[in-house]
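Chemist: Have a look at this prediction, sequence included:
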Amino acid sequence: MSETEAMALSGVTYLGCGISIICILLTLLCMVVFRETLNKGVLLYIHFNLFLALLLALIIFVFGIETATHIKWLCATVAALLHYLFLCVFCWMLAEGILLYVLVVRAFTTNFKKWYYLLPFGWGTPLFIVAISLGLRYEYYGNNNYCWLSHDKGLVWSFVGPMLAIILVNSVILVLTMVSIARVRSKASKGTGSKNHTDIILTSAKSAIVLLPLLGITWIIGVFAVEQNTTVFAWIFTILNSLQGLMIFVLHILRNRKLRSKMGRRCGLIVQSEKSNYSSSTEYTSTDKREGAPVSMPSGCPSNGDISPSWKSHSGIQMNGSSASIQGTISNDYECQNFTVDFSKSSSSVPD
């Protein structure tokens, strides 16, 4: 690889991994802020741990895989951390696959809420593997080019072996899960089951089906890229590695309609709050015609924060000698209009 190609590859790597890191950070933030809206139960905690492990791995990958090669112990530490964190990613993916299948088999029960029972598997199993590898082949962690597992003495198989095993097992589990979900949805369409209960699990299964080969193929190619030191493998690995965070954000946040609606309403409330600082503070005593209850509200357009296509009216009566008029607003969650009905002139101005 020429020096020019190496510089271009390095630039794309930093840019792509930077985008992935930002996307994963946004995903984790949305999962914390809108956790009740996501309503995934234990799956939410599995996804959080999975994405957290991937985030930490990408950060260490960007800042350490090449920059720490001149210090042996530091390079070995970076290689061991990358080994551990990427194994954590695959272990959490396996935990997700197993849980999805269990939820389907147990008729989508939500009784299992003790997600921390999965912590020893997701974070502890990789630690056990890395500890054994370090004890047997510490000197092969890192080299003069990369802070990664050396191919000498087969050390790299302490990562590739578990990764391939998890991909194989998880693929079988996800296929069985999708078949079971299809059967349940078929029964629900005939009125013998509930279709709504399958939505969260189906979405998670689809996301796992996309992410599993993406992560797996990325690191299989990554092993060849390091071993063969070829430009083609290096570019493919860099591009796929850059897509991981973006795909996670799209699959788990942007494709969630309920979450998009919630985020849109929250942004709308913020804008409405800012506008209210400049609106008139005059209040009318009016009546909500739908419920018949007197309410007191500002003259600006109201917003109740709910998703509802129904219109609501809020009005007040003004008297001036022999004339009278009704002024108020008609609104729903998407628009509002002021109206006036003047009885003295027997004319009115009402929104279409």
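Modeler: Arrived safely, thanks for sending.

Chemist: For the rest of this, base every contact and every neighbour count on C-alpha atoms.
Modeler: Noted.

Chemist: Which residues belonging to stretch 4-21 are considered buried?
Modeler: Neighbour-count burial for stretch 4-21 flags Leu9, Val12, Thr13, Tyr14, Gly16, Cys17, Gly18, Ile19, Ser20, Ile21 (criterion: 16 or more other CA atoms under 10 Å).

Chemist: Pasting the second one now:
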Amino acid sequence: MGAAGGHQGRKHIQELENLLLDTPFEGSNLTAQTSWPLIQSLAFKLNCAFPGLMLSSGALGPLPEVRRLRARPPHSMQFPAELTQEACQAPIRELRLICIYFYTSFFFKDDPNTVLLNDYVLGAQLGHYHVSNLRKPINISFWHNRSLENYTLTCVFWKEGAGRDGWSSEGCRTEQASPGQVQCHCNHLSYFAVLMQLSSARLTAEQLASLTHISLVGCSVSIVASLLTILLHVHTRKQSDSMTRIHVNLHGSVLLLNATFLLSPVLAAPSAPESACTGLAAILHYALLSCLTWMAIEGFNLYLLLLRVYNIYIRRYLLKLCAVGWGVPAVLVLLVLVVKSSVYGRHVIPLSTSQDNSTGFQNISICWVRSAKVHGVLVMGYCGLTSLFNLVVLACALRALRRLRAREKAPGRRACRDAITVLGLTVLLGTTWALAFFSFGVFLLPQLFLFTILNSFYGFFLFLWFCWQRCHGGEQAEEGPETEASSSSQMMH
């Protein structure tokens, strides 16, 4: 449906809302007949002694348009007594609660690839009042008879904005009470649905709990290690060269990445405002791109040291590297925010089982990129290019080291030190991030645990490499171009 069709559909919905809110009727409730197919609506008269209300699809008459279906999955909505509390603070003649059930998503088109569970949209409105921030949520239940093996389910509501309308999960919590039932707990009135998103990687609750604990410990350790490295650099910055300053910028990006990653689940909680989660998701994306960019800069710098040792002069070298390392990711993220800020927000990490939470571990939501296209291009694509470039540089470094050792009379006497050098360069160039491309088939679980362990402790491994360089700087200076410190004096600021 085009934009014009979408606006026309919203106009019809507003007409129906006004009809239900303004039409006088006798008794306590009214069932309205509409000229639009696949829509049912109800209106209720309420007072300030409202005890709560439970509505079930069993109380609704059948629609001729859905009789052809073998079994129409039921649904229900439960409203708390608190619903009328704010409205009753002002003098009122009558409160009216209207409920509209859409058995089609025709009137609510967001992304062309958006899929809703059962194609159901359930809406409610209390008079002309805006009901939000309820202490006890409105409970909406959707039953289904579908296999959702490869889907992530998220409770959403229709949010009308100044720029464009779309589905949002703000103020809603998703719970899969049973394999055939999805419960939405939302703290406001609106039009609700369950968004279905294809997911390639699904974990059990136990596996997700283990990965979460590893990430928590690893990121915390890396934050401390990066802070120590930066402080050591500040303490000895008079003796530092451009090489060390590049390392410190990499540590700064790793510090930002780990800090925002740890904050992400906190601001993705239902109680946190969606704008805060959107902002943090953009910062997290920026931190990741910066980290990957500085890894590529480390590879570029190592390439210069290995292959152009005797002919290096780059005016304002470090300043230009900082413009690339911090500026390019900022431009990319700002461009995404300008084009479509809804790309960033709450992202639910799916579980493979429904959720037999015998471990007490709930689904995790994080503030992250929600668009598959942006994730594919500006996360996986960016990571892939960085990893490919640094793997080529690492291969060149290993080749140079092998040629140097082949010329020595006793090539085996420095095997241990060479092994540490290779391992350090492997860490420095971030080649472990290439593991992200092995998340399929039998590699999925080993890859997830290896990726989580190696990259959450990445800052700590960099710290160990930094310390080893400091302790063996004098010896490395005599080794030749394959070690970084040997050529640092060649770089011009």
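Modeler: Looks like it came in fine. What you see is a predicted model; the values in this text were computed from it and never measured.

Chemist: so where in structure 1 does the lengthiest helix in structure 2 end up aligned?
Modeler: With secondary structure taken from DSSP state H, structure 2 has its longest helix at helix 274-307. The aligned range for helix 274-307 of structure 2 in structure 1 is 72-105, by TM-score structural alignment.

Chemist: Report the buried residues of the matching stretch.
Modeler: Buried residues in stretch 72-105 of structure 1 (16+ other CA under 10 Å): 72, 74-101, 103-104.

Chemist: circling back to that earlier point, okay, the buried residues of stretch 4-21 of structure 1 in TSV with secondary structure and distance to Asn241 of structure 1 next?
Modeler: Shown next, in TSV, are the buried residues of stretch 4-21 of structure 1 (DSSP: H, G, I helix; E, B strand; the rest coil; distance: CA to CA, whole Å):
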residue	secondary structure	distance to Asn241 of structure 1
Leu9	helix	12
Val12	helix	11
Thr13	helix	8
Tyr14	helix	11
Gly16	helix	7
Cys17	helix	7
Gly18	helix	11
Ile19	helix	10
Ser20	helix	8
Ile21	helix	11
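
Chemist: Tabulate the residues you listed in TSV, adding columns for distance to Gly154 of structure 1.
Modeler: Below are those laid out as TSV (distance: CA to CA, whole Å):
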residue	distance to Gly154 of structure 1
Leu9	27
Val12	30
Thr13	27
Tyr14	29
Gly16	30
Cys17	28
Gly18	31
Ile19	33
Ser20	30
Ile21	31
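
Chemist: thinking again about what came up before, could you list every helix and strand that the longest helix of structure 2 packs against?
Modeler: Contacts defined by 3 or more CA pairs under 8 Å, 6 or more residues apart in numbering; DSSP states H and E place helix 274-307 of structure 2 against helix 242-267, helix 328-339, strand 344-349, strand 364-369, helix 382-406.

Chemist: relative to helix 382-406, how tilted is that helix?
Modeler: Interaxial angle, helix 274-307 of structure 2 versus helix 382-406 (axes from the mean of the first three to the mean of the last three CA atoms, to 10 degrees): 20 degrees.

Chemist: And helix 274-307 of structure 2, how far out from the chain middle?
Modeler: Centre-to-centre, helix 274-307 of structure 2 and its host chain are 17 Å apart (CA atoms, centre = their mean, to the nearest Å).

Chemist: Mind reading off the mean deviation between that helix and structure 1?
Modeler: Between helix 274-307 of structure 2 and its aligned stretch in structure 1, the superposed structures give an average distance of 1.3 Å (mean CA distance after the TM-score superposition for structure 1).

Chemist: orientation of that helix relative to strand 344-349 in degrees?
Modeler: Between the axes of helix 274-307 of structure 2 and strand 344-349, defined by the same axes, to 10 degrees, the angle is 80 degrees.

Chemist: What is the subsequent helix or strand relative to helix 274-307 of structure 2?
Modeler: The first helix or strand that comes after helix 274-307 of structure 2 along the chain, using DSSP states H and E, is helix 317-322.

Chemist: Give me the helices and strands touching that following helix, please.
Modeler: Here helix 317-322 of structure 2 touches helix 242-267, going by 3+ CA pairs under 8 Å, 6+ apart.
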